[in-house]
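In: sequence first, then the predicted structure, then my questions.
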Amino acid sequence: MSALYEQLHLPSSSFSSFSSFSSLPSSSSPAFAQDVLDGLAHRQRRIPCQWLYDHLGSLLFERITQQPEYYPARTEIAILEQVAGQVAEAAGPHATLIELGSGSARKTPIVLRALDRPAAYVPVDISETFLASTTRTIAAGFPRLKVVPCVADFTRLTSLPPELPAGRRVVFFPGSTIGNLDPAAAEALLTRIGRVVGAGALMVIGIDHTRDPARMVRAYDDAAGVTAAFNKNLLVRINRELRGDFDAEAFHHVARFDSEQRRIEMHLVSARTQRATVLGRAFDFAIGQSIHTENSYKPSPFQFLAMAHRAGWRQEQLWVEGAAGYAVHVLQSVSSPSSSSFSSL
């Protein structure tokens, strides 16, 4: 893990000439502390996955998407390269592209190049330093485009920067990131985002519908150990920001498939009997006891569309890569969430 840290630990960035909109507390926020302390107090210890994404965590995740086992990223890129023109046609001219969990925005130029005179780009990310780098990259590649970075946990987003130009909003939500949320939370997020962007807005969203458990597990436990480093970095962050004393090397990364829940789970499993403290509170771990750090749900297309329908979105277009089972959906927001009985499988 240390070699990966040395390669990926870059200097902090700043927004310099860009004005940023923030709805996020500081990195040492009470929310982080509360989530960690509450999560470690449960019988099945758990920490919400958004806290994996500090600056280094975001860099490690980008490295994950480049691993040969990680099929979602390359499959989604291939789909977007084929259908970006159709997405642009649906969006119309002068659209504002809002990317949730923008990360490095590796896929964003595919969409921006296809759009007809886009009015603005709003990258939304929880890591301010990572967001600054992304902002500069997009601004350099699209010098006439208004770029308004938004520092936020998109799962709690309730508003957009006030200076955005009028026109259609297009939400870009790639990477099957919504799969990190349980179905109820995912539906609530779709409902909230629909209200934020308004009726008539579009959402371009990637969803992993893969049905091969072995392939999924390999994608979340790559041979190079990048995902393991990403997972363990959460403990390093706790040590740094919450006065923790975890021995990250005394935990090992495990990815497993829960067939009943249709999800991949990531855990940090204690390799020995040990005690760790966080903000003065002690937590004992037995051998094999785990901290549940992330889920990735793999719904069927029908299950996802049923959820979207209940949340106030209707499907406009759908492209599926057959071998991988990965899909890009284009949804349109309707005036209010549906109360229909359209049910999931």
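Out: Received it, and whenever you're ready, just let me know what you need. Residues are numbered from 1 along each chain as shown.
In: contacts and neighbour counts: CA atoms only from here.
Out: Fine.
In: okay, now residue 248: neighbour count?
Out: 18 (other Cα atoms under 10 Å).
In: which SSE is residue 206 in?
Out: strand 202-208 (DSSP states H and E).
In: after that strand, which helix or strand is next?
Out: helix 213-219.
In: who's in contact with that next one?
Out: By Cα atoms under 8 Å, 6 or more residues apart in numbering, the list of residues contacting helix 213-219 from outside reads 69, 70, 71, 210, 255, 256, 257, 264.
In: picking that back up, now for the strand holding residue 206, which elements pack on it?
Out: Judged by 3 or more Cα pairs under 8 Å, 6 or more residues apart in numbering; DSSP states H and E, strand 202-208 is in contact with helix 71-91, strand 169-173, strand 326-333.
In: one more structure, for comparison:
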Amino acid sequence: MSTELLEDAIAGLSASPKTLSPKWLYDERGSELFEQITELPEYYLTRAETGILEVHAGKLVDLVPAGGALIELGSGASVKTRLLLDAATHLDAYVPVDISADFLHRTADDLRGRYPDLRIVPLVGDFSQPLDLPQPVMDHPKVGFFPGSTIGNLGPRAARALLRNARTWRNVQGFILGFDLVKNQRELVAAYDDARGVTARFIGNILVRLNRETGANFDPEAFSYEARWNAEATRIDMRLVSTRQQVVDLAGTRIAFEAGESIHVSASRKFTPDSLAALVGSAGWKLDRTLTDAGNRFAIAFLTPA
């Protein structure tokens, strides 16, 4: 049984309103589903960010000093990162960080075959917490990489803490940050509520994981998926909504749901240049430069220590 998952779930589901941390979405199945999401026609974020990387990869990796290390938080399959690695012949090491150990190590093995001259040093870890970076890269000049607008999945306090933690890395030179921009509400909602239902399965998989790893008895079919635009917070909120009155047993803790009661599982905040500058400034960084895609839908920023 996963004690940390159980304790976190009991605390979140006993609160009002009920919540589950999005970090638990990324077991092996969840990671696979998220990779499918990135290929959906509605999910413009990956295509827009990839377009920026394709055009500006050389410019971005030149910001990493020769012999340095690129540290990617929440690396997943490292697909977009290969655009940087292809252009980064001067790098000594790449450190992919991910919470899903099996998925991470398979990806690292694949990367070693693709980049035999680059040291691949995977780190299993929760990027929302301070990280002990691997000893082989401890003294390297290093640049962080946090793509995919994952910064928007964190609340303001958690986002600030992540950036502050990265600011304390020894010999850190900068941070490459992907972030989504505020835009048309219909386009935003569609990106998180796709016609094929992949995002619904991704969010719902957290209940399957709770059943498997904690012995809970959730009926995933008794919850529907909902994505809504929260204009005040400039974010998409993703919830699982109980379709009936029910009681779930969570390792001996009884969690009661009313019909229509929801579990807030994830959010994706959207930024303006000013709101991003305020966030990074509060965490010890300054916004050095920003690159956007042709449609001005998505942006990649390079941060330097303030």
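Out: Now that the structure is in, tell me what you want to look at. The model shown is predicted, which means the values in this text are computed figures rather than measured ones.
In: what's the TM-score once they're superposed?
Out: Once superposed, chain against chain, the TM-score is 0.97 (TM-score structural alignment, normalised by the length of the second structure); 306 aligned residues with a Cα RMSD of 1.3 Å.
In: circling back to that earlier point, could I get the contacts of helix 213-219 of the first structure in a markdown table, plus columns for neighbour count and distance to residue 138 of the first structure?
Out: Converted to a markdown table, these look like this (neighbours: other Cα atoms under 10 Å; distance: Cα to Cα, whole Å):
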| residue | neighbour count | distance to residue 138 of the first structure |
| --- | --- | --- |
| 69 | 18 | 28 |
| 70 | 19 | 24 |
| 71 | 18 | 25 |
| 210 | 19 | 31 |
| 255 | 21 | 34 |
| 256 | 18 | 36 |
| 257 | 19 | 36 |
| 264 | 22 | 32 |
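In: what about the strands in the stretch 101-250 of the first structure?
Out: Taking DSSP state E, counting those that start in this stretch, the strands of the stretch 101-250 of the first structure run over residues 120-125, 146-147, 150-151, 169-173, 202-208.
In: how many neighbours does the equivalent of residue 198 of the second structure over in the first structure have?
Out: Alignment note (TM-score structural alignment): residue 198 of the second structure maps to residue 226 of the first structure. Around residue 226 of the first structure there are 22 other residues, counting by other Cα under 10 Å.
In: what about residue 226 of the first structure, distance to residue 127 of the first structure?
Out: 19 Å (Cα to Cα, to the nearest Å).
In: with residue 28 of the first structure instead?
Out: 12 Å.
In: now do residue 208 of the first structure
Out: 24 Å.
In: just to revisit the earlier point, ok, the match of residue 198 of the second structure touching residue 60?
Out: Yes - assessed by Cα atoms under 8 Å, residue 226 of the first structure is found in contact with residue 60 at 6.7 Å.
In: residues in contact with the strand holding residue 206 of the first structure?
Out: Here strand 202-208 of the first structure has contacts from 72, 76, 87, 91, 168-179, 298-299, 325-333, using Cα under 8 Å, 6+ apart.
In: pull out the buried residues from these.
Out: Among the contacts of strand 202-208 of the first structure, those buried by neighbour count (16 or more other Cα atoms under 10 Å) are 72, 76, 87, 91, 168-179, 298-299, 325-333.
In: ok, back up a step: and the contacts of helix 213-219 of the first structure, which is closest to residue 315 of the first structure?
Out: Ranked by distance to residue 315 of the first structure (Cα to Cα), the contacts of helix 213-219 of the first structure are led by residue 210 at 19.8 Å.
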